[in-house]
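Undergrad: Sequence and predicted model, in that order:
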Amino acid sequence: MRCFYCLSGDLLQLKPRDEILTLEEIEEVCVAAAQCGVNYIRFTGGEPLVRQGIIDLIERVGRIEGVRKLGLSTNASHLAEVLDPLHRAGVRNLNISLDSLRTDRFAQITRGGKLKPTFDGILAAVAHGGFTIKLNCVMMRGFNEDELPELAALTLKYPLSVRFIEYMPMGQWQREKAIRNMGANIADGADDEFRAFGGHTAATEFLRKTPQEQMYSIEEMKRDLAARFELEETQDRPDGAGPARYFRIRGARGFIGVISPVFNPFCENCNRIRLTSDGRLKSCLLHDEKYHVKKLLRSEGYSRDKLVAVIREAIWNKPEKHEFSRNFDMSTVGG
């Protein structure tokens, strides 16, 4: 998948193998993080399920002393065939990206991705019954906001959470770069069907809009949902200490969550750090500050105590608030 709001730059460039962390190095960072009090580890991407050896890594991380919870963020296109191994490895939480239930629009958002494998993966996870499932839906005015009721109605049929997320506008430089390269970033396997739907045209038109025209706030979403459904407040938190605020449709099997990084940031309650594939430790997903642990891991004088100290420094120096207006691709930080 090459979602236009995540991968806005040039063609997706895979890093040389020696530039990304080995599975053993990732495990070592997890061990050190657990010594700092981290007890929930979630594997994200890109798409983590395409990484060779990922399930063995997850299983090893799950055995680390202090780690009590494992999660996975995925586009679900490869999920159905690995649900049993993931569950045996200890994964209990699945975050799945789903911004549209329309085949054509899904293809436009993902630059040629196909909806069926993703939705089949979601249904297989529901049928498995061993996972807490959260669908993450980035809502964009003038692009997919008309699907808000249909996406919310999934909670009436399935025992899962649908989380609506405000679209974060790109900086001017990043937006121009995205428009310039939109046609080049088409997913492998995209076919004539994708081009018949207009290809990247709709996404390009969306990116040309001003941030004010693109933004669809959480308060507007709640207002529009209340006009269609009878909503109930709930004290339940399907994601524990995560950033979403939850409510539900009366009689629903699942929950609706809202995440507002723009109009109502959740920074003061954020307790997360992020390890990128190339060995940078970020104390905030939307902040430039990063700690380069790969160099430390590969240094002659490496010790776990040194790594623990770096992780503690990153946690201690978490910024007061994010800087979402900066120019960067979410794909580079595992967004």
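TA: That came in fine, so what should we check first? Numbering: from 1, shown residues only.
Undergrad: C-alpha only now, for contacts and for neighbours.
TA: OK.
Undergrad: Could you pull up the residues touching Gly62?
TA: Listed by CA atoms under 8 Å, 6 or more residues apart in numbering, the contact set of Gly62 reads Arg68, Lys69, Leu70, Ala89, Gly90.
Undergrad: what about 10 Å?
TA: With contacts defined as CA atoms under 10 Å, 6 or more residues apart in numbering, the neighbours of Gly62 are Glu27, Cys30, Asn39, Tyr40, Ile41, Asp56, Arg68, Lys69, Leu70, Ala89, Gly90, Val91.
Undergrad: Out of those, which end up buried?
TA: Taking 16 or more other CA atoms under 10 Å as the criterion, what is buried in the contacts of Gly62 is Glu27, Cys30, Asn39, Tyr40, Ile41, Lys69, Leu70, Ala89, Gly90, Val91.
Undergrad: now, which of the residues you listed lie within strands?
TA: Tyr40, Ile41, Lys69, Leu70, Val91 (DSSP state E).
Undergrad: I'd like to know how far the fourth one sits from Glu28.
TA: Taken as CA to CA, to the nearest Å, the spacing of Leu70 relative to Glu28 amounts to 16 Å.
Undergrad: Give the burial count for the nearest residue to Glu147 once chain neighbours are set aside, as a bare number.
TA: Of all residues beyond its chain neighbours, the one nearest Glu147 is Ser100 (7.0 Å), with distances taken as CA to CA, 6 or more residues apart in numbering. A total of 24 residues lie near Ser100 under the criterion other CA atoms under 10 Å.
Undergrad: quick one: Ser100 from Leu154, how far?
TA: The span separating Ser100 from Leu154 equals 12 Å under the rule CA to CA.
Undergrad: try this one next to it:
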Amino acid sequence: MINHTPIADTYQRRFTYLRLSVTDRCNFRCNYCLPDGYCADSQEDYLSLEEIKKVVEAFALNGTRKVRITGGEPTLRKDLVEIIHLCKSTPGIESVALTSNGYKITRLLPRLVEAGLDQLNLSADSLRAENFKLITGHDKLQEVLHGLTLATELGVKRVKLNVVLMREHNLEELSAFVHFVKNKPITLRFIELMQTGDNREFYQAQHVGGSEIQEQLEKTGWSQVLREPHAGPAVEYTHTNYQGNVGLIMPYSKNFCQSCNRLRISARGNLHLCLFAEDHHKLRPHLLNESSRELAKRIKTLLGYKGEAHDLHQGNSGSTKHLAMLGG
């Protein structure tokens, strides 16, 4: 029997959203995340399809309604289509989303949609090909843009483009980014650069406060829209003259953690109660020995250890060395 009342923590926050990492590998070298490229820090295998099935079933029993597949770069998994289908066919799961850098998205997207993909987030930290390559290490801007168009043509319900704002690398493109959604039915989301274990100096030089962008949007006629059920942390805006929307993810904003509704599983089966927590909880030893219902009870108990808020304001990013570890 599916639990229609989502599990809650000690602060009465209810959790309906699972971010499931299926690999920590990434083929990009983004200057704010993996400037030196991917380097494995574990020889342990990633979760198998059988293990993923058990995890998703357990979360569904606990009231999870949305699963987002993240990485690293999830399209590096050869069984990604099977993963999407598995998630969408799990009783209780209403929506399956994917976050990708878009490297080969146009080749995979038709099969992903057929498997049940509902939402797609791609990334482009510049709309200029040369600058995109400088930031990511790859000349793939046109592939990402084609992926956005194809996703809308294939009927993906929500299509988003993520942009990490950096003062010296793309802030001057702010107007171009906003104009990008004037005639496109997508949401462009500006994400505040977050400090992690290995980017302190970069963060200090490049961080742009989301409140700066929020103020500009509101001065130019953008109005805030209601947050959808099971949505992520973005504050989203609409404008009568634009077909698309603009969102802001502002982890340094006041009360950011009050609306938290998501939990995270790493590619090797660790439960992370917060992206920036010091500790995590190993679920993998229990995946084959416990039933989905027993695992669901274990997750519910562990949720009692979730803290009230992260410590990013104090410069503490917990055990998160870089965002590829958990996909944000």
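TA: Received it, and whenever you're ready, just let me know what you need. From a predicted model like this one, the values you see are computed outputs, not experimental measurements.
Undergrad: Mind checking the TM-score on these two?
TA: Between these two chains, after superposing, the TM-score reads 0.82 (TM-score structural alignment, normalised by the length of the second structure); 296 aligned residues with a CA RMSD of 2.3 Å.
Undergrad: circling back to that earlier point, for the buried ones among the contacts of Gly62 of the first structure, which one is nearest Leu160 of the first structure?
TA: Minimum separation from Leu160 of the first structure among these (CA to CA) is found for Val91, which lies at 15.9 Å.
Undergrad: Translate that closest one into the numbering of the second structure.
TA: Aligning on TM-score structural alignment places Val91 of the first structure opposite Leu117 in the second structure.
Undergrad: measure whichever residue in the second structure pairs up with Tyr216 of the first structure to His286 of the second structure for me?
TA: Tyr216 of the first structure maps onto Val208 of the second structure when the alignment is built from TM-score structural alignment. Taken as CA to CA, the spacing of Val208 of the second structure relative to His286 of the second structure amounts to 42 Å.
Undergrad: SS state for Thr176 of the second structure?
TA: For residue 176 of the second structure the amino acid is Ala, not Thr. Going by DSSP: H, G, I helix; E, B strand; the rest coil, the secondary structure assigned to Ala176 of the second structure is helix.
Undergrad: Just give the nearest non-adjacent residue to it, would you?
TA: Using CA to CA, 6+ apart and skipping residues adjacent in sequence, the residue nearest Ala176 of the second structure is Leu127, 7.8 Å away.
Undergrad: And the strands in the first structure?
TA: 40-43, 69-74, 91-97, 132-139, 161-166, 231-233, 245-249, 255-259, 274-275, 280-282, 291-292.
Undergrad: In the second structure, point out the residues matching the fifth one.
TA: With the alignment judged by TM-score structural alignment, the segment of the second structure matched to strand 161-166 of the first structure spans residues 187-192.
Undergrad: Which residue of the first structure is paired with Val144 of the second structure in the alignment?
TA: So Val144 of the second structure corresponds to Thr118, using TM-score structural alignment.
Undergrad: who's in contact with its match?
TA: Counting by CA under 10 Å, 6+ apart, Thr118 of the first structure makes contact with Thr74, Asn75, Ala76, Ser77, His78, Leu79, Ala80, Ile96, Ser97, Leu98, Ala124.
Undergrad: at 6 Å what do you get?
TA: Listed by CA atoms under 6 Å, 6 or more residues apart in numbering, the contact set of Thr118 of the first structure reads Ala76, Ser77.
Undergrad: Wait, Gln214 of the first structure touches Arg141, no?
TA: Yes. With the criterion set as CA atoms under 6 Å, Gln214 of the first structure and Arg141 qualify as a contacting pair; they are 5.0 Å apart.
Undergrad: ok, these two, which is more surrounded?
TA: Neighbours per residue (other CA under 10 Å) separate Gln214 of the first structure from Arg141, with Gln214 holding more: 20 against 17.
Undergrad: What residues does the more buried one make contact with?
TA: Gln214 of the first structure makes contacts with Met140, Arg141, as judged by CA under 6 Å, 6+ apart.
Undergrad: hmm, 8 Å instead?
TA: When contacts are counted by CA under 8 Å, 6+ apart, Gln214 of the first structure is found next to Met140, Arg141, Gly142, Tyr167, Pro169, Phe206.
Undergrad: hmm, which of these are common to the second structure?
TA: Here these are checked against the second structure with both residues aligned by TM-score structural alignment, their matches' CA atoms under 8 Å, and the contacts held in both are Met140, Arg141, Gly142, Tyr167.
Undergrad: May I see the PyMOL selection of the buried members of these?
TA: The following PyMOL command selects only the buried members of these, with burial defined by 16+ other CA under 10 Å:
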select buried, resi 140+141+167
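Undergrad: Among the kept ones among the contacts of Gln214 of the first structure, which one sits closest to Glu268 of the first structure?
TA: Tyr167 (20.1 Å).
Undergrad: Looking for the alignment partner of Glu65 of the first structure in the second structure.
TA: So Glu65 of the first structure corresponds to Pro91, using TM-score structural alignment.
Undergrad: Same check on Leu7 of the first structure?
TA: Using TM-score structural alignment as the criterion, Leu7 of the first structure maps onto Leu34 of the second structure.
Undergrad: what about its match, distance to Glu114 of the second structure?
TA: When Leu34 of the second structure is compared with Glu114 of the second structure (using CA to CA), they lie 32 Å apart.
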